[in-house]
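sequence first, predicted model second:
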Amino acid sequence: MFRVRATLIALGAASLALTGCTASAEPRPDLAEFYGQRIAFEPCAPYATTAVDGKLFADARFDCARVQVPLDYAEPDGPRSQVALLRLPARGEKIGSLLVNPGGPGGSGMSFVAQLAQLWAEGPVSERFDVIGFDPRGVGASTPQANCYTDAEKDRGEDFAGQLVPDVPDAQAAREVAQRCADGSGGPQALASFGTANVVRDMDVLRSVLGDEKLSYLGWSYGTQLGARYAETFPQHVRALALDGAIDPDLTTTEFHLAQMTSIQQAFDRFAANCATSADCPLGTDPGRATEAFQALVRPLQEKPAPTADGRGLNYSDALTAVTSALYSPRLWPKATEGLAELAAGRGDLLLAQRDIAAGRGPDGRYSNSGDAVYAIRCMDSPRRTPAEQAEFARQVSAAVPFADPGRPVPESHHECEAWPEPPTMPEPWITGPVDVPPTLTVSITGDPATPYRGGVNLARVLGGSLLSVNGSQHGIALLGQSECVDDIVADYLINLRTPPEGARCSA
């Protein structure tokens, strides 16, 4: 499974007190304290956890706050978690709040909204909504925070980044992964709290304390799973759900990952065909031999990293992460081509720079925790495979995405979540039946490399909502300034609750 940062989807003031109101259905009495809490907005600078966020959060347009939620909803009187959020206040007559999640899992909604604020500055959505980017529990500025590997260990490639299937050779190694994640994240109870089921409940608390009777939500990729699970859990609290790049509700976790690998290979093939139109393409001018050419370039990095100016070197996993992340949008293909050409000439600086963006490594050498959060969240969501099932999965992955085949026998492996302190908390299939909610809007791109188009079709069906099909080859498009057609339809839906006609289609 590839770790690609959600930020790739999108290439101060006086404190204010806000009193939460109750929704149309009263919360459980033992949760009333959380639903009715007052939150105080304040300048965002202290919320930054990375150097990049430090610069973004200094913008006086934003204010930030923390919301108290139970660490374990079964024990509301027990330890607490804090969900951090960033607000871009509405410029005009306000409808309410719009919660935003960029995907991942592990993507920081706070950072995402801060990055997109300039793009949205004059748009209709930020005129009518307080745009709220929140960090799901375990992520970014929220607490407790998922932490499994140090920055130095990530630099050395000792985490799971760039691995198609995490390398966990035996049961002892699986126990060590779980233990180090528990130790770094605040203990087993904290580690077990990082999952979609709890984030969905946190979202309902956020809705209430922000003063909204019903939720308006915009989510990409994994964020579609959050939105749809919210719809199933709190259908009476839904106003609008705009979901872009859907996780397929008809597939098991294993089936979805295999479909994703197939789509990534298809994206590589499109990238290679585009590159082959140039005589100096580092993969050659025959697209049919591009996989072989790519392997010839990157497999030697397993034994000898390519030199880089900072002395770290570019290893095999780094190169794979860099190129895979660039496949998420044709706009990034030139970077991958340039980086591969440099690698063919013996250096790895350009690909390492792309890898660092994808891995959340800042210019100061510090990483965001989104990579650790991916595993912590998924380990509380997904079924654990037996060693035999894991071995078969690894063989299927290798067949599905041959450009990333390292050329070595598939090792015997245990599931990376095998020793997690609690069993997973999300059902499979992850939506258990038809969901009765107001009209929703699902956006699905025909050539999406990460969330195949069929997933959007299936999610729209399960939610009984509208589908907007988009001709394109990237992952994520809604309100990203890449298609006026898409942006107009999504904005009209969020503001006026108008859905497009059946068969609506746009182009990227």
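Looks like it arrived, so ask away.

could you use CA atoms for every contact and neighbour count after this?
Noted.

can you show me the strands along the stretch 201-350 of the chain?
215-220, 238-244 (DSSP state E, counting those that start in this stretch).

likewise for the chain?
16-19, 38-41, 63-70, 80-88, 96-101, 129-134, 215-220, 238-244, 441-445, 466-471, 505-507 (DSSP state E).

then this one, side by side with the first:
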Amino acid sequence: MMSSRLLRTSALALAVAGLLASGCSAGGDGAAPRAGAPSLSGTAGLERYYAQKLSWRDCGVPEFQCATLRAPLDYAKPGGGDVKLAVSRVRATGPGKRLGSLLVNPGGPGGSAVGYLQGYAGIGYPAPVRARYDIVAVDPRGVARSEPVECLTGPQMDAYTQVDTTPDDAGETSALAASFRTFADGCAKRAGKVLPHVSTVEAARDMDILRAVLGDERLTYVGASYGTFLGATYAELFPKRTGRLVLDGAMDPSLPAAELNRDQTAGFETAFQAFAADCVEVADCPLGTGSPQAATARMRAFFRELDAKPVPTGEGRELGEALATTGVIAAMYDEAAWPQLREALTRAMDGEGAALLALADSYYEREADGTYSNLMYANAAVNCLDLPPAFAGPAEAQKAVPSFEKASPVFGRGLAWAALTCTYWPAPATGRPHRITAEGAPPLLVVGTTRDPATPYKWARSLAAQLSSGVLLTYDGDGHTAYGRGSDCIDTAINAYLLEGTPPPAGKRCS
């Protein structure tokens, strides 16, 4: 079962990289953070957190160091207990003067920033950037190594991911609603005290403690996907402490949950149409070699066939419509996965569902032993705190189905129902949709990809327009996010911004 507003970097690309198995600035000139006395203004009651010293140790991964950062569980009651946050870094390699720390976040919400650093960013970011910055990551509260939210056992999660998300009658609708309740109840029982305190605002405040502890006057940051919302939230809270922020694959913070979900649904349709147009040009396309429209019709028909009769996978789980849809969506994040998707669809249409199931498992971060990472649990926990639910109940979801199907004939129906994720959530939302302007922050670089499946390009345009100092950089291409994905034009522009503080000219486009 797809989770509502899963905004993340490509699971497939990260798997290849080894990671995997939603006032005025000081001077206002966008200067890089400087080592020295950190800013402590506005930290009353939090002094012990800002004054802590990190004890760095070997991570067991060559060249990387790890530490534990403490932050208050509840910022409104800083004496009421701590959360322990996992931090990792790789030191600047040189040559050249060190510019400070560069904090990275891969998105999700729920993606492990530490895993991303150690599996990709710390070794795969452009060499000039790694030479001048210590690359640093912190798993946000509730994620991976930082007080992880847990909800279901492996077998329970297996059952959850197979629930029919395109109900055809009252019985199937009731079963779907019951599955969301079971998920929410599991989180309430197993996540304990942390569940009401994993919002994006709290994660952004944690980042400011880390900035100060690292000795940086301003935060320098690269956030992908949901990480753009985290970075923009930081700039909103701490414009005087904001330095060079790259917001790649931007999210629009002004939209309510239902609209965010519908926009993302349209984004997956855009990506699927690009895949279909490519597929019909090759001889082995399982959707035919006619028009993209015919390929779309074949995809929809195959999903209906799986809804009526799942196919075997060689293990206890069958490939039904829900898992097949997730597998297809997983491949939309990176066009490099399109050949793999063609093969998986070909085999599934021949009655062998294992390859398409593997794509779905990569999306859910399911291991071969049947265990899951906490990605999906943290994803729901953060999203459900950040915004009120998309729908009050199944009746509202049903009413919204036509608008979702208009946004995506292929995925719309299932994603409309998946937006019920937060309806039964035990912790009430603390955030609301709103525009983020970050008045007084230096130039902030917003990056958008024209055919991005998970964060539609119009979100990048909107965020850049909202930010008082937003600068939009456009990648005319496919896939989710742009930095480090093969465009020299994009990488050169972002590198110049990070190293020199110079944003690209307004309206710059790359392909």
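That came in fine, so what should we check first? This structure is a prediction, so every number in the text was calculated from the model and none was measured.

care to give me the TM-score?
Once superposed, the chains reach a TM-score of 0.87 (TM-score structural alignment, normalised by the length of the first structure), with 478 aligned residues with a Cα RMSD of 2.8 Å.

returning to that earlier point: same list, the strands of the first structure, but as TSV with mean neighbour count please.
TSV is the format used below for the strands of the first structure (neighbours: other Cα atoms under 10 Å):
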stretch	mean neighbour count
strand 16-19	13
strand 38-41	18
strand 63-70	22
strand 80-88	24
strand 96-101	25
strand 129-134	26
strand 215-220	26
strand 238-244	26
strand 441-445	29
strand 466-471	22
strand 505-507	16
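
turn the ones you listed into JSON lines, including distance to Trp420 of the first structure.
Formatted as JSON lines, those follow (distance: least, Cα to Cα, whole Å):
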{"stretch": "strand 16-19", "distance to Trp420 of the first structure": "38"}
{"stretch": "strand 38-41", "distance to Trp420 of the first structure": "33"}
{"stretch": "strand 63-70", "distance to Trp420 of the first structure": "20"}
{"stretch": "strand 80-88", "distance to Trp420 of the first structure": "20"}
{"stretch": "strand 96-101", "distance to Trp420 of the first structure": "25"}
{"stretch": "strand 129-134", "distance to Trp420 of the first structure": "26"}
{"stretch": "strand 215-220", "distance to Trp420 of the first structure": "27"}
{"stretch": "strand 238-244", "distance to Trp420 of the first structure": "30"}
{"stretch": "strand 441-445", "distance to Trp420 of the first structure": "33"}
{"stretch": "strand 466-471", "distance to Trp420 of the first structure": "37"}
{"stretch": "strand 505-507", "distance to Trp420 of the first structure": "43"}
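
what's the burial count for Pro387 of the first structure?
By other Cα atoms under 10 Å, 18 other residues sit near Pro387 of the first structure.

surely it meets His414?
Yes: in this structure, Pro387 of the first structure is within contact of His414 by Cα atoms under 8 Å, at 4.8 Å.

report the separation between Ala159 of the second structure and Val129 of the second structure.
44 Å (Cα to Cα, to the nearest Å).

more neighbours: which of these two?
Val129 (21 against 14).

residues in contact with the closest residue in space to Lys309 of the second structure that isn't next to it in sequence?
Distances taken as Cα to Cα, 6 or more residues apart in numbering put Gly320 closest to Lys309 of the second structure, at 7.2 Å, once the chain neighbours are dropped. Counting by Cα atoms under 8 Å, 6 or more residues apart in numbering, Gly320 of the second structure touches 162, 306-307, 309-311.

among the strands of the stretch 201-350 of the first structure, which is nearest Ser398 of the first structure?
Nearest to Ser398 of the first structure, of all the strands of the stretch 201-350 of the first structure, is strand 215-220, at 26.9 Å by Cα to Cα.

which residues touch the most centrally placed residue in the first structure?
For the first structure, Gly104 is the residue whose C-alpha lies nearest the centre (Cα atoms, centre = their mean; 1.5 Å). With contacts defined as Cα under 8 Å, 6+ apart, Gly104 of the first structure is in contact with 4-6, 221-223, 370, 374.

7 Å - rerun?
Shown in contact with Gly104 of the first structure (Cα atoms under 7 Å, 6 or more residues apart in numbering): 5-6, 222, 374.

next, give me the two most distant ones among the residues you listed.
Across the contacts of Gly104 of the first structure, the two lying at the largest distance from each other (Cα to Cα) are Arg5 and Tyr222, at 11.7 Å.

give the equivalent position in the first structure for Ala337 of the second structure.
Ala337 of the second structure maps onto Leu332 in the first structure, with residues paired by TM-score structural alignment.

ok, the closest residue to Arg8 of the second structure other than its chain neighbours to Glu367 of the second structure distance?
Leaving aside its sequence neighbours, Arg8 of the second structure sits nearest to Gly108 (Cα to Cα, 6+ apart; 4.2 Å). Separation of Gly108 of the second structure from Glu367 of the second structure (Cα to Cα): 18 Å.
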